[in-house]
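In: coords please:
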Amino acid sequence: MHILILGSGVIGVTSAWYLAKQGHQVTVVDRQSSPAMETSFANAGQISPGYSAPWAAPGVPLKAVKWMMQDLAPLMVNPKINANTLKWMTKMLTNCNQSSYHTNKARMMRLAEYSRDCFKDLRSQLDIDYDSRTNGTLQVFRTQKQVDAAAKDISVLEECGVDYEVLDQAGCVEREPALGHVRDKIVGGLRLPGDETGDCFKFTNALAEECKKLGVEFKFDTDIEGLISDDTQIVGVKTKQGTLTADRYLMCLGSYSTLLLANVGVVIPVYPIKGYSLTLPIIDESKAPVSTIMDETYKVAVTRFEDRIRVGGTAEITSYDTSLMEKRRKNVEFTVSDLFPGGGDIEQAEFWTGLRPMTPDGTPVLGGSRYANLYMNTGHGTLGWTMSLGSGKFVADVISGNTTDIDPEGLSVTRYGHK
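Out: As a prediction, this is how the structure comes out:
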């Protein structure tokens, strides 16, 4: 079959890889001039199955109010929000209960753990350089209250069979020696040794080159204007360069999937949540991290690449605004400067923003739709990099009519009661 994939971020390219491996003719179309130029460009760099949990959790509404009142707020809501924003926020709030959290987390963990296995399998097939490290993730706590509160997270990890280590201050310094310079600022941590790190942009571009070897065609600089449909199927994709046709169509456009799908009557609750990152060149190895550190207080991740530090954080509910707000830099800059002073060159840091495609329950939307030949792979939120290979393999199997490696329960759009 000829399959047209809309979007060349990490989700679109991993999908193309698996579909091509299964023998399909694959074309990837994107408005950018090369792969991974939007949400996949400068994310936090974590492959973190252990942190695959929905934002919608018991107690989050109260926490969110407190966060927004902090000087270095990890969450911000634009006062000019519209009806669609309020609708999505309402759906998220309805998931902030123990029963929904348990169900949603189980679905996300199922997909994330599978994706990690896919990463291991891919590395056994291909020699791809993407600054990969397999040293785990360390969540650092600045207060005893945070240590005590981690007991709930630990019980979920045990239930899901995720390896973890509870560390005191000395244990954190042993795992991340540079924290020894600021040991008095932390009291303990929770380490997930199975997590990995890497540069999503480098990975996506390297895998795109491997896709080309399998015959995948990439159509860049091609603006997608809309889907063309009849009552039962998609008959084409309208672009500024003309109409593109295929046997099957796969939507991998992240937050923008919502807009295109709505025009053909497919409703998905995927909403853009704006995030920010800094990328710093390392100037002192002894003061730089060796893997990923999650600052529980400020909800910021600090990740080590080969010769750079990536700092990602902040959630801004502001619809499709992609303007780079300089005042949002303060939150991510503070964490890296506070925990790893002198490790990277702040003056040379590259500041970036991107839109995370979030669902109200945290689980992405994978699989078919009301149209027989239209499929979706979108809505991964902050976990697109983590879930990318697993999602790509899962959707490729669905399109090919294969039995999926993991249980498909709760992964499709039908969980929202519609197609």
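
In: make it CA atoms for all contacts and neighbour counts henceforth
Out: OK.

In: H2 and G194, how far apart?
Out: Distance, H2 to G194, using CA to CA, to the nearest Å: 37 Å.

In: sorry, that was for E347
Out: The value you get for E347 to G194, if CA to CA is used, is 33 Å.

In: likewise W385?
Out: For W385, the distance to G194 - CA to CA - is 15 Å.

In: do the same with F119
Out: Taking CA to CA, one finds F119 at 12 Å from G194.

In: Next: T279.
Out: 24 Å.

In: Which of those two has more residues huddled nearby?
Out: Between T279 and G194, counting by other CA atoms under 10 Å, T279 is the more crowded of the two (26 against 18).

In: my guess is that one contacts D307, does it?
Out: No. The criterion here is CA atoms under 8 Å, and T279 misses it with D307 at 10.3 Å.

In: Could you also give me the structure for this second sequence? I'd like to compare it with the first:
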Amino acid sequence: MKVAILGSGIHGISSAWWISQSGIANEIVVIDRLSKPALDTSFANGGQISVSYAEPWANFNNLLLSLNWILRKRSPITFRPSLDVNQWKWFLCFMKECMPNNVIRNMEYMINLAKYSRDVLKNVRNELNIEYDFLDKGILSFYTDKNEFHKAQKTADIMRKMGVHRKSLSVDEIINIEPALSSIKDSLVGGYFTEDDESGDACKFTQSLADLCSERSVQFKYNHNINKLIYNNGRITSVELIDQDGYFKNIDADIFLVTLGSYSPILLKPLGIKLNIYPAKGYSATFPVKNKEKAPYVSLIDNADKLVFSRLGDRMRIAGSVDFSGYSRSLNNIDCNLLLEKAMEMFPNSLDFENVSYWSGLRPATPSNVPIVGKTKIDNLYINSGHGPLGWTMGMGSGKAIADIINGKKPNFKFPFLGI
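Out: Next up, the predicted model:
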């Protein structure tokens, strides 16, 4: 059997790895328009493996905050309305998912997949000894607003029942866990800490795993645009590509797996498969660390500005913002300046502010934040996409789950997999 995987981010490479381990295929080919794996949404994301924050954006508290933020020039969320029907369809469904029963259901699904994926990542890390600036110092979430801090307790209580333990912290406890936050101590009101969460460089991990896939005879076709899937007699027979010289070519396979993130709906729509996935652009800024003792090691979440902070070796990554503006990856100076100013405010003596690297990526978000993983209505066509801000957190588990599904096995945790 031959399997064609479309996309080489964390989900494509993870899927390739687990399919190669399953023994179901004697030939696997990974196809991508870029020159190497993990150069798109997996490239410079926030770096957190955050099971403790596997909670849906779609809830009434966030909806009310979003309405307030949208009216501000500088806010964690930017909405640029357009004539795109898909944009409005997504937002209508988002509001429906804010109903309390939907929130609890979606949170359970997200936590189940995130916990499973974190365990899978740990096992792979121990087995393969991949270097990716990994830190297992937990995630510390800090608050500067008392009302928001108290509201978060309700979510923490729900998560505790689902097996995720957020420990409530006083200001002094926050500083004890991460002394680098001393510069903003006076503005803090409390926080939460989850010691089981982790951080690491998704790009480094994905590229190293791709190298190991190559050693196990997985083939890679980079610099090939994926034009369309060819459908005949109830099945996909081939994928039409355009190479870097502009020539068309087809690749035949028995199984096709789509892991194209925000671009998955575009490829599948002509086949009558409608995915409610919309690009939620996020930004990051990466700073060289110039004072190792004063820069934080614990991964952080700033709940006021919805930013995450991850120490990646001798670099500090700050990421955040949600920009609903279609498929443009152009940088917004307001969002970039927010990242820079936040870094200067919090870590004034530890980072090199003159050599910052900015990046943006299109996170493929479903209205519920529950990703779409499984078998489509076409017999030999599968999908692994729609992970939104938790693509890195859910990456290894989603890849293993889709490999099991292709192999005729049902993953052993509760989740709304397609086709099962």
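
In: now what about the TM-score between them?
Out: Here the TM-score for the pair of chains, by TM-score structural alignment, normalised by the length of structure 1, is 0.96; 413 aligned residues with a CA RMSD of 1.3 Å.

In: what residues are up against P360 of structure 1?
Out: Each residue near P360 of structure 1 by CA atoms under 8 Å, 6 or more residues apart in numbering is listed here: A56, W88, M89, K91, M92, L93, N95, P269, V270.

In: so what corresponds to the second one in structure 2?
Out: For W88 of structure 1, the aligned position in structure 2 is occupied by W90, per TM-score structural alignment.

In: What helix or strand is its match located in?
Out: Using DSSP states H and E, W90 of structure 2 sits in helix 85-97.

In: Check which element follows that helix along the chain.
Out: Next helix or strand after helix 85-97 of structure 2 toward the C-terminus (DSSP H and E): helix 100-128.

In: By how much does that next one deviate from structure 1 on average?
Out: Compared with structure 1 after fitting, helix 100-128 of structure 2 has a mean deviation of 0.6 Å; criterion: mean CA distance after the TM-score superposition for structure 1.

In: what's next to the next helix or strand after that helix, contact-wise?
Out: Next helix or strand after helix 100-128 of structure 2 toward the C-terminus (DSSP H and E): strand 139-143. Defining contact as CA under 8 Å, 6+ apart, one finds that strand 139-143 of structure 2 is touched by 50, 149, 174, 188-195, 197-198, 298-304.

In: Strand 139-143 of structure 2 corresponds to what range in structure 1?
Out: Counting by TM-score structural alignment, strand 139-143 of structure 2 corresponds to residues 137-141.

In: starting at the chain centroid, how far to the matching stretch?
Out: Stretch 137-141 of structure 1 sits 19 Å away from the centroid of its parent chain (CA atoms, centre = their mean, to the nearest Å).

In: Kindly report the same for stretch 177-189 of structure 2.
Out: With CA atoms, centre = their mean as the basis, stretch 177-189 of structure 2 stands 28 Å off its chain's centre.

In: And stretch 106-116 of structure 2, by the same measure?
Out: When distances are taken as CA atoms, centre = their mean, stretch 106-116 of structure 2 is centred 14 Å away from the chain's centroid.

In: in stretch 58-75 of structure 1, what's buried?
Out: For stretch 58-75 of structure 1, a neighbour-count test (16 or more other CA atoms under 10 Å) marks P58, W67, L72, A73, P74, L75 as buried.

In: If we ignore the residues flanking it in sequence, what's nearest the second one?
Out: In other words, W67 of structure 1. Leaving aside its sequence neighbours, W67 of structure 1 sits nearest to A73 (CA to CA, 6 or more residues apart in numbering; 5.3 Å).

In: which residue in structure 2 lines up with the one you found?
Out: Under TM-score structural alignment, A73 of structure 1 pairs with S75 in structure 2.

In: contact partners of stretch 148-159 of structure 2?
Out: Stretch 148-159 of structure 2 is contacted by residues S52, Y143, H165, R166, V189, G190, G191 when judged by CA under 8 Å, 6+ apart.

In: how about the residues you listed in JSON lines, adding neighbour count?
Out: Shown next, in JSON lines, are these (neighbours: other CA atoms under 10 Å):
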{"residue": "S52", "neighbour count": "25"}
{"residue": "Y143", "neighbour count": "22"}
{"residue": "H165", "neighbour count": "19"}
{"residue": "R166", "neighbour count": "23"}
{"residue": "V189", "neighbour count": "19"}
{"residue": "G190", "neighbour count": "21"}
{"residue": "G191", "neighbour count": "25"}
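
In: Filter those down to just the ones in strands.
Out: Counting by DSSP state E, the contacts of stretch 148-159 of structure 2 place Y143, G190, G191 in strands.

In: thinking again about what came up before, hmm, the residue nearest to W67 of structure 1 is touching V332, no?
Out: No. At 10.1 Å, A73 of structure 1 does not count as touching V332 under the criterion of CA under 8 Å.
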